[in-house]
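> The following block contains a protein sequence and its predicted model.
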Amino acid sequence: MPAVFQIKSSDENINSIHDTFYFENKYLTLVNSVLNDWIVYYRPAKRAGEPGGKAAGYFATARVISIHPTEGRPGYTTARLAEFFEFPSVPFSVTAPLAISKFYYERNMQESDGSLNKHANQQRVRVLSLEEYNAILEAAFDQHQTETPPEVHVLPYAGFQEDQPEPFLRSRFVTSRALRDRTFSKAVGEAYGWKCTMSGIRLCALDGSYEIECAHIKPVKDSGPDSVQNGITLVRTLHWLFDKGLISIGFDYRIIRSSLYQDPKIDGLINATGKIQLPKNEIDYPHPDFLRYHRKHIFVP
């Protein structure tokens, strides 16, 4: 059974949501029902005056692989995640032309009079039907028009249903490597303004494409997630050097060169500061764990 995990910009594990989600024990039964199944992350709207952050909406999916007590935090449990996949943000609700009321992807959010179910909206973990889960992913990839919202099965807010067959739609979205790569590249490219983080080069062709490649810092083959925090933008030559371990990035975002780095002409491509150019949004900065992995397992000193 899928579920929604709701986070806020103030959550202490905001930078590790690709593999960890802390939740209150009152949600333990529900999260246990999601074990080995998929969740969708939801980010609520910022309160007035809150700095930074990203737009509200559903923005990622991942699979729950284990659940265990949170060390040092009585009353909390930790869900461990894998196969994290960040996708274009989907709004909480849709108002279609000529519609009398809003369409909610989580149908339990709507009271019988059409108003928002405020109690359900405040829950950090919420059950989803398979149809609701698929509708959210469909919306992320423009698979339907908002004027005709998809029909979804309504579940009781607190309840369970018998296992259903794995739908083709969900499998296609979460297992397609080509789709994941395209989505990852778009998200990382936009975060960095389609500019090479190591050289500052930003070249755009007449067809709107950029001379940029979006690299996973921790490779996919080593279980690196499809997260903006695990991506950087590089021109092709620097991408090759990065993947081969001839350059890397220090804890202070300084560009590190391997002892095998032989051609000083490449230095002409590197930013004069010697550091990478970071995204505008701090939440998109490269994650220290991924940079550490690259330095330890890929970089050649």
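All right, it came through fine.

> going forward, measure contacts and count neighbours with C-alpha atoms only.
Noted.

> could you show me where the strands are in the stretch 1-150 of the chain, in order?
Here the stretch 1-150 of the chain has its strands, by DSSP state E, counting those that start in this stretch, at 3-6, 20-24, 38-43, 57-69, 76-90, 93-94, 103-104, 125-127.

> tell me what the third one is packed against?
Under the contact criterion of 3 or more CA pairs under 8 Å, 6 or more residues apart in numbering; DSSP states H and E, the helices and strands touching strand 38-43 comprise strand 3-6, strand 57-69.

> this is the other structure I want to compare:
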Amino acid sequence: MTKAVLTTKVTPVYDDLPEIRYHFPKSYLRQVSEAVGDWIVYYEPRRSTGDPSSSGGRQVYFATARVEHIIPDESRPDHFYAEVSNYLPFVRPVPFKEGSLFYEGNLKKPDGSTNKGAFGRAVRNIKDSEFDLIWQAGFGHVIGIEERTRPAPDAPEDPMPPLDGFHETPLTFLSDVPFEQDRRIVEQLISRPFRDRAFSAAVKSAYNDTCAMSGIKLINGGGRSEAQAAHIRPVEHRGPDSIRNGLALSGTFHWIFDRGLVSIDEDYTLLLAKDRLPDTIGRLLIGDRRLIVPERAELRPHPKFLDYHRREIFKG
């Protein structure tokens, strides 16, 4: 077994659903096969689509998951699916390079420039130590090794605001953090309390601590937001801990959403269960009764998870 980086675009060329599966051609079969039973990180490249001139991708590692097995694509010769489990988004998307630090050593040439040939491979096997650095950088908030500083007054607006409105300090010190490497990391990544904290932080950051149904944002004196992170497809229904399977909701709307008293249509229109809610709930909803979603399309609720909630949870 060995760990790997799997590249997937904002609008994938292949039939990717990173929370569940990764679609790839036979040319990468050996690299993916070596990662079966081990952990991978997902990388979002600069190109957002299959068009070579496209851009807009964040060039970040954005999530981790575990490869369970590989199955052939019955509809497309010489293509395969890697089915994954334990998907978890990073609280802080991690750039492939920070200062002089390349998280993947093979991406750095001896002169310090980027090895574009290595970078062009969609699947790249990595060392355990490189995975550890990426993992620590992505979950620094949750594991308590990352400091936070307020942005400078003239700092540009961050398109992906970090948790609680703070900007992150560079993580150049991570290699000095003591870890009982793989065992401790795996224990963390499959621990429900850890996953709940990471999922909550990532979802609330994506929604800027704002309730997606009411538009209300409340922050206490200690910087903690009132919003909660809700799963669209519940964990007990095999729903992944993905930002695209999450919503930031106030306590009240989290309660009624989990109980199927409100749901979300394909166009993000809010659906209310008939004759089951008091009129006061309607008055708390955002004016046009459409869900507030993140600006970046790749962070918005995925249609598959919304469809599941409407079919299996909603009591409308």
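All right, it came through fine. Keep in mind that this is a model prediction, so the values were computed, not measured.

> What does the superposition give as a TM-score?
The TM-score (TM-score structural alignment, normalised by the length of the first structure) is 0.84; 281 aligned residues with a CA RMSD of 2.5 Å.

> sorry, back to before: of the strands of the stretch 1-150 of the first structure, which is nearest R257 of the first structure?
Smallest distance to R257 of the first structure across those (CA to CA): 30.2 Å, for strand 76-90.

> quick revisit: now distance to G245 of the first structure and mean neighbour count too, for the strands of the stretch 1-150 of the first structure, in JSON lines please.
Formatted as JSON lines, the strands of the stretch 1-150 of the first structure follow (distance: least, CA to CA, whole Å; neighbours: other CA atoms under 10 Å):
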{"stretch": "strand 3-6", "distance to G245 of the first structure": "36", "mean neighbour count": "22"}
{"stretch": "strand 20-24", "distance to G245 of the first structure": "28", "mean neighbour count": "19"}
{"stretch": "strand 38-43", "distance to G245 of the first structure": "33", "mean neighbour count": "23"}
{"stretch": "strand 57-69", "distance to G245 of the first structure": "29", "mean neighbour count": "20"}
{"stretch": "strand 76-90", "distance to G245 of the first structure": "24", "mean neighbour count": "21"}
{"stretch": "strand 93-94", "distance to G245 of the first structure": "45", "mean neighbour count": "15"}
{"stretch": "strand 103-104", "distance to G245 of the first structure": "46", "mean neighbour count": "20"}
{"stretch": "strand 125-127", "distance to G245 of the first structure": "40", "mean neighbour count": "24"}
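
> for the ones you listed, which one sits closest to P149 of the first structure?
P149 of the first structure lies closest, by CA to CA, to one member of those: strand 103-104, at 7.0 Å.

> whereabouts in the second structure does that closest one align?
Here strand 103-104 of the first structure aligns to the second structure at residues 101-102, judged by TM-score structural alignment.

> And for the matching stretch, what's in contact with it?
With contacts defined as CA atoms under 8 Å, 6 or more residues apart in numbering, stretch 101-102 of the second structure is touched by F96, K108, T172.

> ok, 7 Å please
For stretch 101-102 of the second structure, contacts defined as CA atoms under 7 Å, 6 or more residues apart in numbering pick out F96, K108.

> Ok, stretch 181-199 of the first structure next?
Counting by CA under 7 Å, 6+ apart, 87, 201-202, 210, 212, 214, 226-228, 231-235, 269-271, 276-279, 284 sit against stretch 181-199 of the first structure.

> One more pass at 6 Å, please.
Here stretch 181-199 of the first structure makes contact (CA atoms under 6 Å, 6 or more residues apart in numbering) with 201-202, 214, 226, 228, 233-235, 269-271, 276-277, 279.

> hmm, which of the residues you listed are the buried ones?
Neighbour-count burial (16 or more other CA atoms under 10 Å) is assigned, among the contacts of stretch 181-199 of the first structure, to 201, 214, 226, 228, 233-235, 269-271, 276-277, 279.

> circling back to that earlier point, TSV please, covering the contacts of stretch 181-199 of the first structure and showing distance to I7 of the first structure.
Shown next, in TSV, are the contacts of stretch 181-199 of the first structure (distance: CA to CA, whole Å):
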residue	distance to I7 of the first structure
I201	35
R202	34
C214	26
D226	18
V228	17
T233	27
L234	30
V235	34
L269	39
I270	37
N271	35
I276	29
Q277	27
P279	21
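
> between the residues you listed, which is nearest A178 of the first structure?
In terms of CA to CA, no member of the contacts of stretch 181-199 of the first structure lies closer to A178 of the first structure than D226, at 11.8 Å.

> quick one: that closest one and F85 touch, right?
Yes: counting by CA atoms under 6 Å, D226 of the first structure touches F85, with 4.9 Å between them.

> what sits against the counterpart of I256 of the first structure in the second structure?
Under the alignment (TM-score structural alignment), I256 of the first structure pairs with L271 in the second structure. Listed by CA under 6 Å, 6+ apart, the contact set of L271 of the second structure reads V262, S263, I264.

> Name the single longest helix found in the first structure.
The single longest helix within the first structure, with elements called by DSSP state H, is helix 177-191.

> Which positions in that helix come out as buried?
Judged by neighbour count using 16+ other CA under 10 Å, the buried positions of helix 177-191 of the first structure are R180, D181, T183, F184, S185, K186, A187, V188, G189, A191.

> Please report the distance of S33 of the first structure from G53 of the first structure.
S33 of the first structure sits 30 Å away from G53 of the first structure, going by CA to CA, to the nearest Å.

> What of L128 of the first structure?
L128 of the first structure is 25 Å from G53 of the first structure, by CA to CA.
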